[in-house]
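In: Sequence first, predicted model second:
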Amino acid sequence: MVKRHLVDTRPLGVPAYRRIWVGQAVSHVGVGVTVVAVGQQVWELTHSSFWVGLLGMANLIPLIVFGLWGGAVADAVDRRKLLIIGSLIAWAATLFILVQALLDLRNIYLIFAAVALNSTGFAITGPTRGAIIPRIMEPELVPAANALNSLVYSIGAVAGPMVGAVALTKGGFAAAYTVDALLFAGSLYAALRLPSLPPLGEVRRPGARAVVEGLSFIVRSPVLMMSFVVDIIAMVFAMPRALYPELAAERFGGSMLALGWMNSAMAMGAVAGALFSGWVGRVSRQGVALSIVIAVWGLAVAAAGLAHDLWLVVLFMAVGGMADVISSVWRQSILQLYAPDEMRGRLQGAFMVVVAGGPRLGDLRAGATATAFGLTGAWVGGGIACAVTVLAVGLSVTGFRNFRAKKTR
């Protein structure tokens, strides 16, 4: 009985997927280290949550431009080659931010440039990797593969910030960025070991017309469109990440350990949610379910913003992380199984822009509202607004509310 609720590990029996999964497990720890370090470095240089929030814009612009373009390219070229190119760009960005720390340049604009370059690499690899998954395994295993992806990302997001907190305490920013640069090798190795993955079906030249075709497909599909909308609501309204350095300074004496725990909290919940995700593929009313779990996320964030004990902040953010990972599995599976292969890259590009861009807009929203209304108002108000809005919007669209997915088992 318990086994039915545990994460489905069958996709790991596919060698190509297993290498991708292991590579991401290693490299994503380094990503978590850099997320903590770069936010803290900007905070120390500016002492402003608004500037920390602006990191979201440095991420967002390349995500929009290169995410949509990268998705179109992924439909027209060998996806293995494109994944390698994007990985090398991201690695170069990590080395760039490491060099500025080693030289102690203390230039916030160089940090923003490094973040933008890293986001460019991610904007290429994200949709490409997502479009690869349905090519290397059977359709019935796709939801399970997405749950495993969420699990490995979440494990990295738990371990990364904690490792980052230790690295910052013991060796400073250069030590933290060095960890990321070394661990990135795991992701690059997985890309190099992939088989050739040339495009299938009708090939469109990767330009503006191809991008528009992908976006038009989403607009004409109410279920896909609403799966994007509810995620934007969740991340833009409720993501409190840009407020972590300020909260650590105001309530926990500027403790790097507290900062590490806060950055890891969501991922801790996501690990638990992914480990016990065996039931997720058996839910058919996924439109209603998505709206409910996103409302849970918003309420959990609001509760965390009211807490004055670190363990309560971590607990409530972990509950939010559980809801978020369940939401992500459903949204990714809907997209991958709904789209024809010749459009998967473009749709994955749009999906990645929403999934990765939403939190960046959320960073900007959090930083700006904290400046206007204070830390608690920005944090708690955003969570409550998310819960109310997602239920009002998600349940008002008939096609989305009545959407039923085919069971995978």
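Out: On my side now, so go ahead.

In: only C-alpha atoms for contact and neighbour calcs from this point on.
Out: OK.

In: Helices of the stretch 1-150 of the chain, start to end?
Out: 15-46, 49-74, 79-102, 108-136, 142-183 (DSSP state H, counting those that start in this stretch).

In: And the longest helix out of those in the chain, what does it pack against?
Out: When the chain is scanned for its longest helix (criterion: DSSP state H), the result is helix 341-394. Judged by 3 or more C-alpha pairs under 8 Å, 6 or more residues apart in numbering; DSSP states H and E, helix 341-394 is in contact with helix 49-74, helix 108-136, helix 208-219, helix 222-238, helix 286-306, helix 310-338.

In: Output the ones you listed in a markdown table; the columns should cover distance to Ala92 and mean neighbour count.
Out: Below are the helices and strands packed on helix 341-394 laid out as a markdown table (distance: least, C-alpha to C-alpha, whole Å; neighbours: other C-alpha atoms under 10 Å):
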| stretch | distance to Ala92 | mean neighbour count |
| --- | --- | --- |
| helix 49-74 | 15 | 26 |
| helix 108-136 | 8 | 23 |
| helix 208-219 | 27 | 17 |
| helix 222-238 | 28 | 23 |
| helix 286-306 | 34 | 25 |
| helix 310-338 | 28 | 22 |
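
In: want to compare, so here's the second one:
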Amino acid sequence: MPRLRRDSFIDLRPFTASPAFARMWVGSTLAGLGGQLTIVAVMLHMYELTGSTFAVSMIAVAGLVPMVIAGLYGGMLADAFDRRRVALIAASVTWVSTFLLAVLAWGGLETVAWLYALSVVNSAANSIVSATRQAIVPRLLPRELLPAASALNGITMGIMVMGGPALAGVLVALTGYAWTYSIDVALMLANFLGLWSLPAIRPEGTMVRPGLESLRDGWRFLRRAANIRLQFILDIIAMTFGQPIALFPAIGAVLLGGGAITTGVLTAAIAAGAFVCSVFSGPFGRVRRQGIGIERAIIVYGVAIGLFGLALLAGALGAFAPETVDEGHPNVVIIVVAALALALAGAADNVSSIFRNTMVQAAVPDAIRGRLQGIFIVVVTGGPRLGALYAGTLATFTALWFPPLLGGMLIIALVAVLVRLSPRFRAYDAEHPVP
């Protein structure tokens, strides 16, 4: 039986090359784990208050415009001021919004309006933290270690989304919402430790103060940067048509049974795929044709989402179902099949993310990197919100299995056509990065 080569496993050199990066990674991982507790708890909380999948999907949609504005403005701040200070201020806003959620839950004062409002503030501030933190990474590490750093982010996402939703489902079921929010408040303190220990990091090159001219400067660069622009478009397609997370509460409550625990398992499956993929990400650092890598990874993602839709269709037709499907009697077989399809989707999305993030960090000059990272974060976090609107709205008028099945087919077709029309993207060389 062939043995795995040592260089098949994740490259840990970024930790030893930069202790500052290591501290920031630990802090963001713990804070992200807590953040996932709140994301899933708010979804479950909203479904309990309203009984509506559409209301759950609107949590993401309501925060879309504020998140876009915050991401773009946060990118401008990161290109004009000390990036460490920008990240610390934004992290403070995120912490306060989570603290207020916990206070309201403990007092029994939570309402639909409060859940929407605080979720919007949380997501907007967090988009600034993420954009600024990603703009910091290339200043802490040499270019050849950027793919390894992106793979380590996959480990972070795996821990966050694999542990967070599963833990959130159990905590909500056993202790309630107040304790779940409170644990996030405690875990988020680690974010400050990771950011506080960084040195001051001011952008290099000509700085443009935040404002309309700064935004126009970033837009002009993006218009010239065909490779960066196309990878943004491809990710929006994948996330818009292949992000069924808003359906998970209804799937657990109505279609497959298991309630909050099924919601946690399905969400965690995506992260489990990303985590395992990152563990074996060593070879990704040697891939030079990263545009082709992005194309193939997103097509596999579309296939996996389509398979998830087929699993839900089988569940809707009663395959392997117990006599009664409810919270205490789940359709275990279909839940397992659906989770495996989502794990494949998580792995494929992680491969795409590693190449896309590396491309932005390596090909974009430091003086404008904050603004491009702001756009990158808007795409990465805004796409799933469009996906929530697509899935929630379409499922309301059709069935829970239809949005992922249709979405998977759309992803495969659109990505294949767009990349074939862009030979420069397919020729992108990581040794000679051209935006």
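Out: Looks like it arrived, so ask away. Note that this is a predicted model, so its numbers are computed, not measured.

In: so which of the helices of the stretch 1-150 of structure 1 gets nearest Ser221 of structure 1?
Out: Closest to Ser221 of structure 1 of the helices of the stretch 1-150 of structure 1 is helix 49-74 (C-alpha to C-alpha; 18.0 Å).

In: before we move on, back to that, do you know which of the helices and strands packed on helix 341-394 of structure 1 lies nearest Val397 of structure 1?
Out: With C-alpha to C-alpha as the criterion, Val397 of structure 1 lies closest to helix 222-238 of those, at 8.2 Å.

In: What separation do you get for the aligned partner of Ala210 of structure 1 in structure 2 and Arg139 of structure 2?
Out: Under the alignment (TM-score structural alignment), Ala210 of structure 1 pairs with Ser214 in structure 2. Remark: distance between Ser214 of structure 2 and Arg139 of structure 2 (C-alpha to C-alpha, to the nearest Å) = 21 Å.

In: burial count for Gly32 of structure 1?
Out: 27 (other C-alpha atoms under 10 Å).

In: nearest residue to it other than its sequence neighbours?
Out: Using C-alpha to C-alpha, 6 or more residues apart in numbering and skipping the chain neighbours, the partner closest in space to Gly32 of structure 1 is Gly160 (3.9 Å).

In: In this structure the one you found contacts Val26, no?
Out: No. Counting by C-alpha atoms under 8 Å, Gly160 of structure 1 does not reach Val26; the two are 9.9 Å apart.

In: quick one, what contacts Leu243 of structure 1?
Out: Counting by C-alpha atoms under 8 Å, 6 or more residues apart in numbering, Leu243 of structure 1 makes contact with 49, 366-367, 370, 375, 379.

In: Could I get the contacting residues of Ala267 of structure 1?
Out: 154-158, 318, 321.

In: swap the cut-off to 6 Å and go again
Out: Residues near Ala267 of structure 1 by C-alpha atoms under 6 Å, 6 or more residues apart in numbering: 154, 157-158, 321.

In: counterpart of Ser353 of structure 2 in structure 1?
Out: In structure 1, Ser353 of structure 2 lands on Ser328 (TM-score structural alignment).

In: actually Leu88 of structure 2, not the one I wrote
Out: In structure 1, Leu88 of structure 2 lands on Ile84 (TM-score structural alignment).

In: Contacts only, for the equivalent of Arg286 of structure 2 over in structure 1.
Out: Superposed on structure 1 with TM-score structural alignment, Arg286 of structure 2 falls opposite Arg282. Residues counted as contacts of Arg282 of structure 1 (C-alpha under 6 Å, 6+ apart) are Lys407.

In: Arg282 of structure 1 and His5 of structure 1, how far apart?
Out: Taking C-alpha to C-alpha, one finds Arg282 of structure 1 at 10 Å from His5 of structure 1.

In: With Ala208 of structure 1 instead?
Out: When Ala208 of structure 1 is compared with His5 of structure 1 (using C-alpha to C-alpha), they lie 43 Å apart.

In: do Phe228 of structure 1 as well
Out: Distance from Phe228 of structure 1 to His5 of structure 1, by C-alpha to C-alpha: 27 Å.

In: what does Tyr189 of structure 1 give?
Out: On the measure of C-alpha to C-alpha, Tyr189 of structure 1 and His5 of structure 1 end up 32 Å apart.

In: So which bit of structure 1 is stretch 149-162 of structure 2 matched to?
Out: With TM-score structural alignment as the criterion, stretch 149-162 of structure 2 aligns to 145-158.
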